[in-house]
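**Student:** Got a predicted model here, sequence first, then my questions.
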Amino acid sequence: MKENGNRVKYQIASGRVVLLVDWLKNKMSPPQLILIVFFCLIWIGALLLTLPQSSSTGQSIGLLDALFTATSAICVNGLVVVDTGSVFSTFGQVVIMIMIQVGGLGFMTFGVMVALILGKRIGLKQRLIIQQTTHSTSSQGLVRLSLYMVLIAFAFEAFAALILTIRWQAEMGWGQAAYYALFHSVSAFNNAGFALWSDSLSSSVGDPVVNLTIILLFISGGLGYLVVVDIFRKRSWRKLSLHSKVVLLTSAILTAAGFLVLFLLESWNPATFGQLGAGERALAAFFQGTTPRSAGFNTIDIGSMLAASQFFIIILMFIGAASGGTGGGIKTNTFVVLILATVNTFRGGGQIHAFKRKITEETVMRALAVVMSSLAAVLVIALLLTISEGMLEDHFLEVLFEATSAFSTTGLSMGLTSELSSAGKVIVTFSMYVGRLGPLTLAFALAQKKRSSKIGYAEDHILIG
């Protein structure tokens, strides 16, 4: 009788879980489901990291630090309040690596893989969620795109891991070198910025193999899967989509600008480039010029850089990577759309276009919404951190840097992260969550159903400028 009673209770509990899942699927929009699933994944990761097995000392690191780390990993940020290499055990580091991979690729991509393996059908609801997480403009071919995403990620990571293993095996031995290579390859391709060294990659500042491999990974991940797939399919600049052309050209310009500005500025700084040779300076400038695009690694101390360089990095972090990629920020294509709209206004109006293709007014308005909401978020975060950390005015750049890095999911820091108070950790944790999901996703998730206005208002004018 007791076994039958337990069986009935189990069936009732299972039925309630199924009903809850079905209710969530039917009642919630794809953006709302994304918010909830990311929230649940973060807490699952946090609970795993609080286990004594996740700590190198055998003692729990505490819920708040575990939650901060899990959010940073799932949101592929890279900000850390405890040193990943020394505080976490191998088990804890593997948990972090898995969270980075899931957060970078998107939980629905893995869901598609599991569903296909089990022979399940991908429904319309699932396709809409995939479209939302990949920023795809069409709902067609999304399952194939998900498969491409997994293959591209694993191919890049495996190739880079092989190169780094060969490079590090003389120093560490094959086993440890392979583990370090895999961890940093996953972290780099997903633009996470987690490193197993306390100084990130500063010890490799003059190593071209390590630098160029890591740069290749985070640039490829930051371009976005849509762009990478488009390149492999078309293999011709003329045949590429407008999105791919804009992303590639903008990324090249920002990379060149980052290299030149930091090389010229930091060459005068004895605390950074002044200690390096000519070749190492060029390599360091190239790395630091590209890493603010949401990568999170660094080969020189960011806190020792000139204030002008630090402010320039803030600008690059705010712009970020491309839509549909593993990076954050307002996105390069959003930045370009606003630049084109501004230039077009100065020229007297007319169609906004690029590469002989018209850009719709709706696209411009969405870009404006993203930039304004992101700017407001960064300013609010900076204000809250200034209050919670009791920062004086001569440390404001440090606070603004931290706020921008958290929201843009970049992971760079001038040193404030490790000194955050409990309130500061909560603020930055929430900032990483909001920044990863994006202002528009949050707005769509929290908004009511669209209502068409039945009232037409008379047109009037507001003075501008």
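**Tutor:** Arrived safely, thanks for sending.

**Student:** from here on, contacts and neighbour counts on C-alpha atoms
**Tutor:** Will do.

**Student:** Tell me if Phe194 really is in a helix.
**Tutor:** No: assigned with DSSP: H, G, I helix; E, B strand; the rest coil, Phe194 falls outside any helix and is coil.

**Student:** Now it. Nearest residue, chain neighbours left out?
**Tutor:** Nearest non-adjacent residue to Phe194, counting by CA to CA, 6 or more residues apart in numbering: Gly78, 5.0 Å away.

**Student:** now Ala66
**Tutor:** That would be Ala46: by CA to CA, 6+ apart, it lies 4.9 Å from Ala66.

**Student:** The one you found - that's part of a helix, no?
**Tutor:** Yes: residue state for Ala46 (three-state DSSP) corresponds to a helix.

**Student:** so what's Val80 closest to, chain neighbours aside?
**Tutor:** Nearest in space to Val80, with sequence neighbours left out and distances taken as CA to CA, 6+ apart, is Thr69 at 6.2 Å.

**Student:** circling back: for the residue nearest to Ala66, what are its contacts?
**Tutor:** Taking CA atoms under 8 Å, 6 or more residues apart in numbering as the contact definition, Ala46 lies against Leu63, Ala66, Leu67, Phe68, Thr69, Ala70, Thr71.

**Student:** From Glu398, how far off is it?
**Tutor:** 27 Å (CA to CA, to the nearest Å).

**Student:** Structure two is appended below for comparative analysis:
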Amino acid sequence: MKKKLRIWMNRRSKMQIIALGFLCLILFGTFLLMMPFSARSGEVTDFGDALFTATSATCVTGLVRVDTWAHWTVFGQIVILLLIQTGGLGFMTVSVLFSIVLKRKIGLRERGLLSESVNALQVGGIVHLMKKILMGTVLVEGAGAALLSLRFCRELGFLRGIYYGIFHSVSAFCNAGFDLMGYQGEYSSLVNYSGDWLVNLTITALIFIGGIGFIVWDDVSRHGIHFKKYRVHSKIVLTTSTVLLFGGAFLFYIFESKNLALGLSGGETFLTCLFDSVTTRTAGFNTTDIAQLSDSSKLLSIILMFIGGSPGSTAGGIKTTTFLVLLLYVRANIKRTRGVNIFRRRIDDDAIKRASGVACTNMLLALTAALIICGNQALDLRDVLLETVSAISTVGMSTGITRELTAISQFAVILLMYSGRVGSLSMALSFTERKKISPYELPEEKILIG
């Protein structure tokens, strides 16, 4: 039996194995969440709600059908936390941890899977990178948990405060957006901490660090603050992420100055706008009522969610590198220059093709799901678009319609979250990866574009 399983696995492509691994993790999580002792009511949780929650946690999204604190017991919450951590780092990364602990040799195929799992630029040195990722994760999440515990221990007591600090630190670092603030009001997220500097800045830092990607971590650990020594990838990620963070915060301030920010102090306005900017980049927490945002802010949220974080990170979206490469490609076409150049380097053509494929695939999936939901339910189009982009980009922001979705709409959102975490284009390519390439090309003919 083991031999047959090994042969079957060897015939699967790397992407197929990763997609299958996430699917198995989701189903296992669903099984545990359906157990009576996972719910506060002591009853079996509906399969649809359990599957939705397990998918959202594993795919580090944050969309929920039931309030995490009000519905789940501590056991259920810990299951969700473990799904977030495993889904955020990638199950292959977690498997390396066990291999290191058991001192088991990691084969070449496993190294290839690891490289694919974290979007590493090369297979060489992947195990060393994995050790850095695991160590960095422990340090960053530990620091975040300690800082958050300072606030929560004062409010909730020592043990519960530490538990809340750990849960929200892991959730923020993995860009998951799950929270345990339901005791202050169901689905309230971090609204009651909108003016709290410690909570806001800690969560913001965790989201940002988790969303820049493991390759950037490696560059920073090797070269410190010497920006010129970084890879072009790291330079693009850090530059684009910083511009989007502060540019988004400024636009939120412009759009909400006469709406949600009206009457807030200068410090609370700054924190709110900064938090809105960083959380839309795939985190899912919120310190403001998303449903009350102005239409311009909702559109800005959709744009930032669609872009998302960076490759090889816990974040989703089309990624910052994809966004910038497409902008540079448009500029190159307008200026009629050869190739796409940045930081005195030329971007290879395959990266441009892949960027186009990722952006188009994500957009088509989000719009198709929006059509399905709108055709199935009478919901506001703006809220539906925000929901579907939030799902495909594994963000977790919602105006509250998640709890109103029918079974068909739920399934559409589940597929979006799954595709968003595995990678929409990678998911599509996994079905054609082993197909033979035709040895000939068809005659070329020009068509009109634009």
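**Tutor:** Yep, it's here. Bear in mind that the values here come from a model prediction, so they are computed numbers and not experimental data.

**Student:** do you know how far the alignment partner in structure 2 of the residue nearest to Phe194 of structure 1 is from Leu416 of structure 2?
**Tutor:** In structure 2, Gly78 of structure 1 lines up with Gly62, judged by TM-score structural alignment. Note on Gly62 of structure 2: its distance to Leu416 of structure 2, by CA to CA, is 13 Å.

**Student:** And what about the residue nearest to Phe194 of structure 1, helix, strand or coil?
**Tutor:** Applying three-state DSSP: Gly78 of structure 1 is coil.

**Student:** contacting residues around it?
**Tutor:** Contacts of Gly78 of structure 1 by CA under 8 Å, 6+ apart are Ser72, Ala192, Gly193, Phe194, Gly296, Thr409, Thr410, Gly411, Leu412.

**Student:** Mean deviation, the lengthiest helix in structure 1 versus structure 2?
**Tutor:** Determined from DSSP state H, the single longest helix within structure 1 is helix 142-172. Helix 142-172 of structure 1 differs from its equivalent in structure 2 by a mean of 1.0 Å after superposition (mean CA distance after the TM-score superposition for structure 1).

**Student:** For the helix or strand that comes right after that helix, what is the distance to the chain centroid?
**Tutor:** For helix 142-172 of structure 1, the following helix or strand on the C-terminal side (DSSP states H and E) is helix 174-189. From the chain centre to the centre of helix 174-189 of structure 1 is a distance of 19 Å (CA atoms, centre = their mean, to the nearest Å).

**Student:** Which elements pack onto helix 174-189 of structure 1?
**Tutor:** helix 90-105, helix 142-172, helix 208-223 (3 or more CA pairs under 8 Å, 6 or more residues apart in numbering; DSSP states H and E).

**Student:** Which part of structure 2 matches that helix?
**Tutor:** The aligned range for helix 174-189 of structure 1 is 158-173, by TM-score structural alignment.

**Student:** List the buried residues for the matching stretch?
**Tutor:** Going by neighbour count (16 or more other CA atoms under 10 Å), the buried part of stretch 158-173 of structure 2 is 161-173.

**Student:** between the residues you listed, which is nearest His223 of structure 2?
**Tutor:** Phe173 (22.8 Å; CA to CA).

**Student:** corresponding residue for Gly312 of structure 2 in structure 1?
**Tutor:** By TM-score structural alignment, Gly312 of structure 2 lines up with Gly324.

**Student:** burial of its match, as a residue count?
**Tutor:** 22 (other CA atoms under 10 Å).

**Student:** Roughly how far does it sit from Phe88 of structure 1?
**Tutor:** Distance from Gly324 of structure 1 to Phe88 of structure 1, by CA to CA: 31 Å.

**Student:** pretty sure Asn211 of structure 1 is touching Ser202, no?
**Tutor:** No: under the criterion of CA atoms under 8 Å, Asn211 of structure 1 is not in contact with Ser202, lying 10.2 Å apart.

**Student:** neighbour-wise, which of those two wins?
**Tutor:** Asn211 (19 against 16).

**Student:** May I have the residues that are in contact with that one?
**Tutor:** Ser204, Val205, Leu283, Phe287.
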